[in-house]
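K.L.:
Provided below are the primary sequence and the corresponding predicted coordinates.
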Amino acid sequence: MPRKYPIEKTRNIGIIAHIDAGKTTVSERVLFYTGVSHKIGEVHEGDTVMDWMEQERERGITITSAATTAFWTPTYVTRTHADINADQRGKEYEHCINLIDTPGHIDFTVEVKRSLRVLDGAVVVFDGVAGVEPQSETNWHYADEYKVPRICFINKLDRMGASFERSFASIRERLTPLAFRAQLPLGAESDFSGVVDLLRVKAFEFQGEKGERVVEIPIPENMKADAEKYRRELIEAIADNDDVLMEKYLAGEEIPLEDLMRVLRKAVIDNKIIPVFTGSALKNKGVQLVLDAVVDYLPSPLDLPPVKGVNPETSAELFRKADDAEPFTALAFKIANDPYVGSLTYFRNYSGVLKRGSYILNGAKGEQERVGRIVRMHANQREEVEEIYAGEIAAIVGLKNTGTGDTLCAPESPIVLERIIFPEPVIGIRIEPKTKADQEKMGTALHRLADEDPTFRVAGDPETGETIISGMGELHLEIIVDRMKREFGVEANVGRPQVAYKETITTEAEAEGKYIKQSGGRGQYGHCWLRVKPLERGKGFVFENEIKGGIIPNEFIPAVEKGVKEALTRGIIAHYPVVDVEVALYDGSFHEVDSSESAFKIAGSMAFQEAARRAKPVILEPLMKVQVIIAQDFLGEVTGDLNSRRGKIETMTDRANTKVIDAKVPLSDMFGYATALRSLTQGRGSFSMEFNSYEPAPNNIAQLIIEGKKK
């Protein structure tokens, strides 16, 4: 079956924002205006298309990234080519938009990160009252990390207290000086009625019961001066990116709209300009013009550089461009368990064509699998397809050995793309099945859920044998337990949340590990010397083999590494996992007869434990970025309380009639904060919290942790 849409008319975009900025409401309008759904779903009514999990509809938040494919013909085409029939218009101007709606709650950051890794562009949604919020900053930094071109949409301009200018200023101050107004709002709060398009010098209102008619109106007299001022600012920024345009601009010539749009498109793709649009998705105002901007300014797969990887056999650098004729190369960015079809592997196809029934290679694992069925996803509905082309997003049903971040490729052209790095879990709870019948099912359920979510971990407590599950926050784990019950029929009792402490070393050290056992017959002999040194925070574990001249045979080297890895999980001073350490194997010896893998594994473990003990180990605790919003009257009590929780206050700013406090506070001191804040502010305060970093715990706190008195 030939490609329906040329690759230059394909857009892979995500909608990202802080919780409650209105992402899902924007997505639902997109689905309605593009004809994917014939009814607008509302978050507050629990009937949205993109939020399809029961937990999402109950809580009114997005938990997983829902993917869907929609088609869009820009509104200026339908307005200016009314004489062309719809079929012709569709063929010539319609674009295919693969849309991913991501969560805003910090506990589900993994969904945002893995989506941004495979997207070509993003629409960043802001609340017109609150402006930039903590999760907006986190998501923005992820988008910077992956160099994702983006446009902004200041939403909720109909709300009391909304201000386009204040929200725009917060984007400029806290996120980027490259933001420029592409639109201005007509009116504010309950009088908000439409937008002024600064490039086209036109105003638009949205008429009809669902705002489906985009109607051009004259720019009101009282807005002409502002429109002219901000249009000049935008055009100057655009002209800065093109010498010919700059000459025309300086000469005072009128620059044609097509030239402005062409250069603005290139500047957005190069992350040199971020245009800001506005509207109210709930009131059906502005979303169609954002879709126009997605088509006009965000990149197609062809606009971006070829994807880079390495040959797993030779380590040579490889490049694959977005072309159907190139070898098949894709990244698996999400694993989901569907109750009807089983395991679904979502993938982004970077190059080549994937056909149903073909064989693919997992580049990292070196294993081949057959592609049984390919589906294009619409939230949780599936459309079966025969093939997927370069630049498209789809899912494969039933892959057995593929994990998040694995590269899928043509067996004859192996490649491994850069993996997605996920944050470490910061909170854990003990969990036990309610009945004997739940015991076995619980293990299966937890491991299925862990396959889906790289920030969710399952481990056994070596001392008590209890199961401990860890994640990014209390809500994250609450939803995991809820899904176990609903999807797998497993009832479980859970303990109190506990902080996921880690251990690390602070200096270099060396140690010997020698395991010799003689008890009649063949003995055991393993002997190695290890050097350990600390790594930067977040770098994990690195193993270096410095053995020369075969003093330890090659077949025993992996056994030493395995022994070290096992010792890492057991900890040094308080049984917490050891992180951010480099281990080098540099010396040792072996016995022709008695040496074995198991002996070298034990020797590796012994050497690491001794070296780590000498390397001044410390306990690391998670530090959280906390934002508290309160009335001015409660400032003293709230800051005093944060200080008592070992918090460091970084900034205090004014927002409308409230005070916004930004602080860093250890997670262990934040349990029960919601109740404390309610009591301190008579129920008039709110806060949000996200993981910031792991930092060494002060000595007195570390001692309490070691003694088990601090959870």
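P.N.:
On my side now, so go ahead. Residues are numbered from 1 along each chain as shown.
K.L.:
rest of the way, CA atoms for contacts and neighbours
P.N.:
Fine.
K.L.:
Report the central residue of this protein.
P.N.:
Lys113 (1.7 Å; Cα atoms, centre = their mean).
K.L.:
End to end on stretch 608-624, go ahead and measure it.
P.N.:
Length of stretch 608-624, first residue to last, Cα to Cα, to the nearest Å: 31 Å.
K.L.:
If you count neighbours, what's buried in that stretch?
P.N.:
608-615, 617-624 (16 or more other Cα atoms under 10 Å).
K.L.:
Likewise for stretch 433-452?
P.N.:
Neighbour-count burial for stretch 433-452, counted by 16+ other Cα under 10 Å, picks out Pro433, Asp438, Lys441, Met442, Ala445, Leu446, Arg448, Leu449, Ala450, Asp451, Glu452.
K.L.:
again, but for stretch 339-355
P.N.:
So stretch 339-355, judged by 16+ other Cα under 10 Å, has buried residues 343-355.
K.L.:
Can you tell me the element the residue nearest to the centre of the chain falls in?
P.N.:
Secondary structure from DSSP states H and E places Lys113 in helix 109-118.
K.L.:
what does that helix contact?
P.N.:
Outside helix 109-118, the residues within contact range by Cα atoms under 8 Å, 6 or more residues apart in numbering are 14, 16, 63-65, 100, 102-103, 122, 139, 142-143, 146, 148, 331, 333-334, 348, 420, 422-423, 453-455.
K.L.:
dropping in the other structure now:
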Amino acid sequence: MLDVLKNQRTYALVGHGGCGKTSVAEMLLYVAGATPKLGKIEDGTTVLDTEPEEIKRRGSVQPGFATFQWNKNRHFLVDTPGDLSFNGDLGYILASVDAVIFVVDAVDGVKPLTKKLWQEVSKFRLPTIFLITKMDRDRADYDMALNGIRNQLGVKPFLQNIPIGKADTFAGVVNIVENKGYAFDSSGKMSEIAVPADMQDEVDGLRESMMEEIAVCDETLMERYLEDPSSVSLDDLVAATRKAVVCSELYPVMVASGLKCMGGQRILQAAQLFFPSPLDVPVGQKMVEAEDGSLHPVSPDAPPACFVFKTLFDQFAGQLSIMRVLTGTVTPEASLLNVRSSAKERFSSMLFMLGKDTQPCKEPVGPGGIIAVAKLKETKTGDTLCEEKHAFAMLRPKLPEPMISYALAPAEKGDEDKVYQAMSKLLDEDVTLRLTRNEETGDMLLSGMGQSHVENAVERAKRRYKANPVLKAPTIPYRETLKGKAEVQGRHKKQTGGRGQFGDCWIRMEGGARGAGYEFVDAIVGGSIPRQYIPAVDKGVQEAAHRGVLAGFPVVDFKVELFDGSFHTVDSSEMAFKIAGSLAFKAACEKMKMVLLEPIALVSVSIPDEFMGDVIGDLSSRRGKVLGSDSTAGVTEVQAHVPMSEMQEYAKALGSMTGGQGAFTMAFDHYEDAPPPVTEKVVAEYKAKRAKEE
């Protein structure tokens, strides 16, 4: 088992949407002999993009998983989506791999989304190889991409390879460490060649710099290098490079063309040489941190534990729980405790994945292995499975909050339960989706990381579960408030032949500061209203305020002082005073000025500098107030306060303005007075809805 683990590699492909990750993954699988032919996104023949929505979009909407052999060594590969709408659970994936191949497009270079993804990868301090791909394309610019890695991502690149040619002349690479050239052909094969004569001077200079960079990471090697550079062998350089990469002190840079299958062998060799095994650590013994802060050693001999980091649906096997073996050794007949649900889960089998295909795993799997287990009854994404006597829950990475919500309704009345059940099943697969009900508006809300994310979930529900949900813009959670003061009476008197109803109260009501909330003051003296009825007045006011006055939205930020009233010894009751409180509130609202409040979001937009003017102009057209902007290495971050009602279609608008290079986050910030046109529109819609219901 130790020999197997020593040469095992578990890594993820990460990069912005369209940078070529899936093409690189297809190349690696083909070169390794895991697939008989090279799949292409344009033809819909890739192994890892298998969902109909992925083939239609020509882009990943969920992670793709592949287990394959390279030179008799097992590799576990995860191809992650590059669109921010579909990679909200990236933290779970990064917590489940040992290294990253970070893909940068040679045509577009580093984008704002690239920067955000690198920030996420950096949190996990994972050993990383940067791969500049699409080197065969027109406008491919290696130096531009390299400078983006250096200046925009803040990474000091270690030049493992430099390209021979570019665009239609891209033919191979020069390996700086080995001081050798390698030529590629379209079949994925590679042959050793001499370093091109016109590149030799450049290679010599880079090699000297490279040796100094490696030596800096190894004091013993540095001493030898300073005394006699010729005493440092190639094996010394490779060993020192591996140590520095594992410690995240060096970040090798490589080049390739996934579409033309050029460079796959070099990438696999580099992954095998420089990426850590599951047992390798920068310092000391590798540990797994639990939620309670305890640490658990990673060893094939430790009690087994697994982390479920993704759930997928398979049309034949049903629900598949994708998990990393954290520690210990797991067998196909394992029976482990789900720490969250306290359920004992028995594995009927273990599976290795290659896209949508699965292969039974009949041998034990140790730390770092990624396996799929079908039909676990009480297990969800984020759960830890382990031995009951050594139970712990792994500390889970924090997931981002959903950015956008849509109201969900059935296309036909009476299908509400069917729609709800279908969408609930999707929540098991995608932990970044939320399904809630807004008690205030009655809307069933589907929340996700972006418009595409939500729309894709609806398409899957229609295709898989024959439900027919319809997306609508959610009801904006406006509020109402009051300005001024009023002193009014609320009197409820009803006689029906038996015991009557009587409640009488006087209140002073005034508007409060924004965010002050509701305040009720009991100023009754002399027993004009008995103590037991005073809370009923308060409740009557609150219930009436919740129903709203202007447009049916809750009234907030006001103060009520109950100072007088009267009662009847027989006819008074809590219900009578509750109604009296409600009547008093409505009477005060008629005397005071009612104001509609609209929710304002804090919006942060990341775009290349050249789009700043367009983006700021668009935010202003949405009644936004720009708070400031900050530019770093060609990327501008704009912050603004924007009404939430103006942000429903912003994702599409930003994509159109920036050619897909923009990204934004949005969170509720505060309420402000709505301008008269907005108030008039909202009130008119409310009255029309009421008239229709009546």
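P.N.:
That came through fine. Predicted model, so just to flag it, every value in this text is computed and none were measured.
K.L.:
now what about the TM-score between them?
P.N.:
Superposed pair, TM-score by TM-score structural alignment, normalised by the length of structure 2: 0.75. Supporting alignment: 565 aligned residues with a Cα RMSD of 3.4 Å.
K.L.:
coming back round to it: of the contacts of helix 109-118 of structure 1, grab the buried ones for PyMOL.
P.N.:
For the buried members of those, the matching PyMOL selection, counting by 16+ other Cα under 10 Å, is:
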select buried, resi 14+16+63+64+65+100+102+103+122+139+142+143+148+331+333+334+348+420+422+423+453+454+455
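K.L.:
Okay, and which of the contacts of helix 109-118 of structure 1 map to helices?
P.N.:
Asn139, Tyr142, Ala143 (DSSP state H).
K.L.:
ok, those residues vs Glu491 of structure 1, which is closest?
P.N.:
Asn139 (34.5 Å; Cα to Cα).
K.L.:
Surely that closest one touches Ile16?
P.N.:
Yes: taking contacts as Cα atoms under 8 Å, Asn139 of structure 1 lies within contact range of Ile16: 7.1 Å.
K.L.:
Give me the nearest residue to Asp259 of structure 1, chain neighbours excluded.
P.N.:
Leu245 (8.0 Å; Cα to Cα, 6 or more residues apart in numbering).
K.L.:
let me redo that: Ser248 of structure 2
P.N.:
Counting by Cα to Cα, 6+ apart, Ser248 of structure 2 lies nearest to Pro127, which is 5.1 Å off, once chain neighbours are set aside.
K.L.:
quick one: contacts for the alignment partner in structure 2 of Lys400 of structure 1?
P.N.:
Alignment note (TM-score structural alignment): Lys400 of structure 1 maps to Lys377 of structure 2. For Lys377 of structure 2, the contacting residues are Glu345, by Cα under 8 Å, 6+ apart.
K.L.:
Go ahead and report the secondary structure state at Lys377 of structure 2.
P.N.:
Classification of Lys377 of structure 2 using DSSP: H, G, I helix; E, B strand; the rest coil returns coil.
K.L.:
and what of Glu543 of structure 2?
P.N.:
helix.
K.L.:
which non-adjacent residue is nearest it?
P.N.:
Of all residues not flanking Glu543 of structure 2 in the chain, Ser582 sits nearest, at 7.3 Å (Cα to Cα, 6+ apart).
K.L.:
likewise Phe68 of structure 2?
P.N.:
Using Cα to Cα, 6+ apart and skipping residues adjacent in sequence, the residue nearest Phe68 of structure 2 is His75, 5.4 Å away.
K.L.:
How much space separates the counterpart of Glu173 of structure 1 in structure 2 from Asp143 of structure 2?
P.N.:
Glu173 of structure 1 maps onto Asn151 in structure 2, with residues paired by TM-score structural alignment. Using Cα to Cα, Asn151 of structure 2 is found at 12 Å from Asp143 of structure 2.
K.L.:
who has more neighbours, these two?
P.N.:
In terms of neighbours (other Cα atoms under 10 Å), Asn151 is the more surrounded of Asn151 of structure 2 and Asp143; the figures are 15 against 12.
K.L.:
picking that back up, farthest pair within the buried residues of stretch 608-624 of structure 1?
P.N.:
Farthest apart among the buried residues of stretch 608-624 of structure 1 by Cα to Cα are Glu610 and Met624. That separation is 32.2 Å.
K.L.:
The match of Glu173 of structure 1 reaches Ala633, doesn't it?
P.N.:
Yes: look at Asn151 of structure 2 against Ala633 with Cα under 8 Å: they come within range, at 6.1 Å.
K.L.:
where along the stretch 201-350 of structure 2 do the strands fall?
P.N.:
Using DSSP state E, counting those that start in this stretch, the strands of the stretch 201-350 of structure 2 run over 251-255, 287-289, 295-297, 305-314, 318-327, 335-338, 344-346, 350-354.
K.L.:
For the stretch 201-350 of structure 2, just list every one of the helices.
P.N.:
Per DSSP state H, counting those that start in this stretch, the stretch 201-350 of structure 2 carries helices over the ranges 219-227, 234-246, 264-274.
K.L.:
In structure 1, what range does the last one match?
P.N.:
Using TM-score structural alignment, helix 264-274 of structure 2 corresponds to residues 287-297 of structure 1.
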